[in-house]
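Trainee: have a look at this prediction, sequence included:
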Amino acid sequence: MVQVVVLEDRPAHREELMGLLEQWTLADQLEIECAAAPDELRELVRRTPVDILLTDIDLGEGESSGIQLVQELFPAESGTQVIYMTGYPVRFCTEVYQTEHIYFLTKPLRREELYIALDRAVRNLSRREERRIAIQSGGRIIPLSTARIYYVESDRRLARLYTMQGTVESYISLARLLPQLGPAFVQCHKSFLINMAQVTQLESDSLLMKNGDRVPISQAHRKEMREAYLSYLTCRL
């Protein structure tokens, strides 16, 4: 399922958009949640990954704008497909380019344009090297998108998964976890797995990740790590 979040402060506009989404060809593949204010969006992001964000830009006096919220919550590497909506296109037509987004819709919304934007978002999502896994943590089952995991650290029997939504801890071995994560993940140290899609720099004894953390490469894994990363980059060219 595709996780869609709508951020719209006006109830009538929110209702209109929901009606259009329900009539889209792929509506049965969407799980839609709505937020009426920035804090509601922040709460949603804390508990669920967002594949597609449809956000109004002007959210009222004294509130963060949709553009500011995207800068705060959805960095480019998050993979979230951002679609902006506004009744003031001239006012925001340059500011939107401060963030990654795939479409800029003007109000009143036109059905055809909305569906073109959604089609583009779904195509982009289908290209991502992503799978979803379920992690048991503290009596809860937490669904995670593997594309949003930076790396995993093992501390004895405890695995810490460093993700774009925060850190998740689970009692699972790296040997059991690695096959679930997919081909973008490789072991670089007896205590670490890394997502090669989240590496910004490979050095002789460490990797710099997109979240700013540095992960060690052990002597035993150095050759394997370098070959795996070069192969990964070559396949993406």
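Mentor: On my side now, so go ahead. Numbering: from 1, shown residues only.
Trainee: hey, let's count contacts and neighbours off CA atoms from now on
Mentor: Fine.
Trainee: how close does the spatially most central residue of the chain sit to residue 130?
Mentor: Against the mean C-alpha coordinate of the chain, by CA atoms, centre = their mean, the closest residue is residue 78 at 3.3 Å. Here residue 78 is placed at a distance of 12 Å from residue 130 (CA to CA, to the nearest Å).
Trainee: biggest helix in this structure by residues?
Mentor: helix 111-127 (DSSP state H).
Trainee: helices and strands around it, which ones?
Mentor: strand 81-86, strand 103-106 (3 or more CA pairs under 8 Å, 6 or more residues apart in numbering; DSSP states H and E).
Trainee: next up, a second structure to put side by side with the first:
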Amino acid sequence: MNLKCIIVDDEPNAVNLLEVLIGQTTGWQLVGKCYNALEAIAFFKKQQADLIFLDINMPQLSGMELAGLLPTETRIVFTTAYAEYAAESYTYQTIDYLLKPITLKRFLASVKKIEAAFEKIPLVQKTGEPDESNYFFVKSGKTLRKVLLEEVLYFEGEKEYVRLVTANEEILLYRRLKDIDEQLSPPFVRVHNSYIVNTKLLRKFQDNHIYIGNKQIPVSEKFREGFMQLIRQRIF
């Protein structure tokens, strides 16, 4: 797998170790090494990365504070000597949490976890233009119709089929909502046993309900944390 990754850590030895581990055990491209959060912010103004190895305790701006400023498409692996931040780390787009000193065995386990995660999500776009390839075909009668994911408001499960809803139409799909959920990635998120929503198009979230298009959708306790992980990244 060809991932573009960046290391952000104020300890040169930690940066050197990760560089060696990445170079010797993966086919990933290391596109940046930063020694504080400000350097990382400058990097992301000019370039993009699929994955960031991010230390937590750094001067000026901590790794947790930087995580909230990263592009939502960039996934995070936190690297730290402190276990107490683990729970908080997963409020971001976090794939793994590596405790220092990082061993080869633990790093290899992380590589498997990272690549498995990226098999389910698209790599970041190389330009700021909309991804016209982000589409799929659905069968409607004897016709295959092209649907752009960015236009979908939500999917609603109804027994043997799923209702796909955009601002202009509704299409019935003879699929299980679970199967569709497994093929989608952020900004789509499961919020209820019967609903998957496009968080980019929701109007507001209030009293455990999402308002999207003309629909009011409940957020169940089972799926609330996954939904809030995406929303927290956009709260000012």
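Mentor: All right, it came through fine. Predicted model only: the values in this text are computed from it and were never measured.
Trainee: superposing both, give me the TM-score.
Mentor: The TM-score (TM-score structural alignment, normalised by the length of structure 2) is 0.57; 163 aligned residues with a CA RMSD of 3.4 Å.
Trainee: rewinding a little: so which of the helices and strands packed on helix 111-127 of structure 1 gets nearest residue 181 of structure 1?
Mentor: strand 81-86 (22.1 Å; CA to CA).
Trainee: what does residue 91 of structure 2 align to in structure 1?
Mentor: Taking TM-score structural alignment, the alignment pairs residue 91 of structure 2 with residue 98 from structure 1.
Trainee: what number of residues lie near that match?
Mentor: 11 (other CA atoms under 10 Å).
Trainee: so what's it up against?
Mentor: The contact partners of residue 98 of structure 1, by CA atoms under 8 Å, 6 or more residues apart in numbering, come to residue 67.
Trainee: and for the one 4 residues further on?
Mentor: Contacts for residue 102 of structure 1 (CA under 8 Å, 6+ apart) come out as 81, 82, 83, 117, 120, 121.
Trainee: distance of the last one from residue 134 of structure 1?
Mentor: By that I understand residue 121 of structure 1. From residue 121 of structure 1 to residue 134 of structure 1 the distance is 24 Å (CA to CA).
Trainee: neighbour count: these two, which is higher?
Mentor: Taking neighbours as other CA under 10 Å, residue 121 of structure 1 and residue 134 compare with residue 121 leading, 21 against 12.
Trainee: what residue, apart from its backbone neighbours, is nearest the more buried one spatially?
Mentor: If the residues on either side of it in the chain are set aside, residue 121 of structure 1 comes closest to residue 81, at 5.7 Å by CA to CA, 6 or more residues apart in numbering.
Trainee: any idea how far the one you found lies from residue 176 of structure 1?
Mentor: 31 Å.
Trainee: alignment lookup: residue 67 of structure 1 to structure 2.
Mentor: Checking TM-score structural alignment: residue 67 of structure 1 goes with residue 64.
Trainee: quick one: contacts for its match?
Mentor: 56, 89.
Trainee: and the gap between it and residue 136 of structure 2?
Mentor: 36 Å.
Trainee: try residue 176 of structure 2
Mentor: Where residue 136 of structure 2 is concerned, residue 176 of structure 2 sits at a distance of 16 Å (CA to CA).
Trainee: thanks a lot, see you next time.
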